[in-house]
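> Give me a 3D structure for the following:
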Amino acid sequence: MTTEPFYEPHILEMSLEKYADIAIDGGLWLVGELLAQGCLTEHGFVPDSRYVYKARHRETAIIELSRASEEFRHQVFIAGFLMLPDNGAQGTFKRLLVTHTEMLHETFRREWELRTRRMINVSHRHWLQANVTAQILHKLILDR
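The predicted structure is shown next:
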């Protein structure tokens, strides 16, 4: 006698756009934390996960990432996604980076353009606050 399972197991899937949205939010959170904390300490940079859902210095982070090269911006998005508290999707995201790299980067491009278009009227104050140096970001991303 066989018993029917209580539930049907399903693999949850998200669209590439959803992964890109999460990665962009993660990147904005990461840069916002760098801005909020000011610099790296001797113990390294530890982003505050209390601000994951409401990134600090969001507008300034968008400006700063807009100034960066596309390749570096995508590295920040990837690092942001991977530094988020465990959301159950990091493993799949890592596999996507290997198997669908170009598609994921194209999705980053499209989703980033949509976000920056929404932020056309940025105040002058946010432009002045955008002072995170590429050196600090490079150290954070490349020295992992």
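
> alpha carbons only for contacts and neighbour counts from here, please
Will do.

> For the chain, which segments count as helices?
Along the chain, counting by DSSP state H, helices occupy 16-37, 58-67, 70-83, 90-99, 101-118, 124-129, 134-142.

> check contacts around the closest residue to Leu28 other than its chain neighbours.
The shortest distance from Leu28 to any non-neighbouring residue, by C-alpha to C-alpha, 6 or more residues apart in numbering, is to Ala61 (5.7 Å). Listed by C-alpha atoms under 8 Å, 6 or more residues apart in numbering, the contact set of Ala61 reads 28, 31-32, 35, 130.

> for those residues, which one is nearest Ile78?
Lowest distance from Ile78 to those (C-alpha to C-alpha) belongs to Leu28, with 11.0 Å.

> please give me the structure for this one as well, since I'd like to look at both together:
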Amino acid sequence: VVMHDGLIQQVGAPLDLYDRPANMFVAGFIGSPGMNFLPAIVRKGGTPEAVLTDGQALRLPEGLPLTDGDAITVGLRPEHIKLADDGALKGEVGVVEPLGLSTQFYVKLASQQLCVFAMGRAGVKPGDEVRLVVEPDQLHLFDPKSGDRIG
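Sure, this is the predicted structure:
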């Protein structure tokens, strides 16, 4: 059970809460490092996208109850963000934390610091421009007003 201010937010097995958090509080509470949150606007056309504040876009899963122009908050788990030469997102590396078995680093993206967790040695250093990709089925979408999960 995850509680906040004395109220039950979600009940379930730990991995169920991790994989399908009911709201932004649960999403940010479960997992280390914590989930990244980015404000976005839905753009529907051929392929639905979440357009970030800097104009970059992430492809959204099909079939969600979203309309063109909806404000959403996109949740990204650090371990689901991958370095890719053809990644849809571009940002600048800030702090790099080599942890031996893994590397945790922060990328400035859409006026936010995005935490990325990579197994092994990521080969990035502060100041590097990197491209990132996240599979649509690994995105978590939330209503920015209520904080509730969408879909």
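
> TM-score for this pair?
After superposition, the two chains reach a TM-score of 0.22 (TM-score structural alignment, normalised by the length of the first structure), with 68 aligned residues with a C-alpha RMSD of 5.8 Å.

> if we can go back for a sec, quickly compare the helices of the first structure and say which is most buried.
helix 16-37 (a mean of 22; mean count of other C-alpha atoms under 10 Å).

> Isn't Tyr18 of the second structure up against Gly28?
No: with contact defined as C-alpha atoms under 8 Å, Tyr18 of the second structure does not count as touching Gly28 (9.5 Å).

> next structured bit after the helix or strand hosting Glu97 of the second structure?
In the assignment (DSSP states H and E), Glu97 of the second structure maps to strand 89-98. Per DSSP H and E, strand 89-98 of the second structure leads on to strand 102-109 as the next helix or strand towards the C-terminus.

> Just the buried positions in that following strand, please.
103-109 (16 or more other C-alpha atoms under 10 Å).

> Which member of these is positioned nearest Pro39 of the second structure?
For those, the nearest to Pro39 of the second structure is Leu109 (11.3 Å; C-alpha to C-alpha).

> gap between the closest one and Val130 of the second structure?
Counting by C-alpha to C-alpha, to the nearest Å, the separation of Leu109 of the second structure from Val130 of the second structure is 10 Å.

> what touches both of the two?
90-92.

> Can you spell out which helices and strands pack onto the strand holding Glu97 of the second structure?
Judged by 3 or more C-alpha pairs under 8 Å, 6 or more residues apart in numbering; DSSP states H and E, the packing partners of strand 89-98 of the second structure are strand 102-109, strand 129-133.

> Can you show me the strands along the second structure?
2-4, 7-10, 36-43, 49-52, 57-59, 71-76, 82-83, 89-98, 102-109, 112-119, 129-133, 140-142 (DSSP state E).

> quick one on the thing from earlier: just send the shared contacts of Leu109 and Val130 of the second structure back as JSON lines, with distance to Phe37 of the second structure and neighbour count too.
Output for these, formatted as JSON lines (distance: C-alpha to C-alpha, whole Å; neighbours: other C-alpha atoms under 10 Å):
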{"residue": "Lys90", "distance to Phe37 of the second structure": "16", "neighbour count": "20"}
{"residue": "Gly91", "distance to Phe37 of the second structure": "15", "neighbour count": "20"}
{"residue": "Glu92", "distance to Phe37 of the second structure": "17", "neighbour count": "18"}
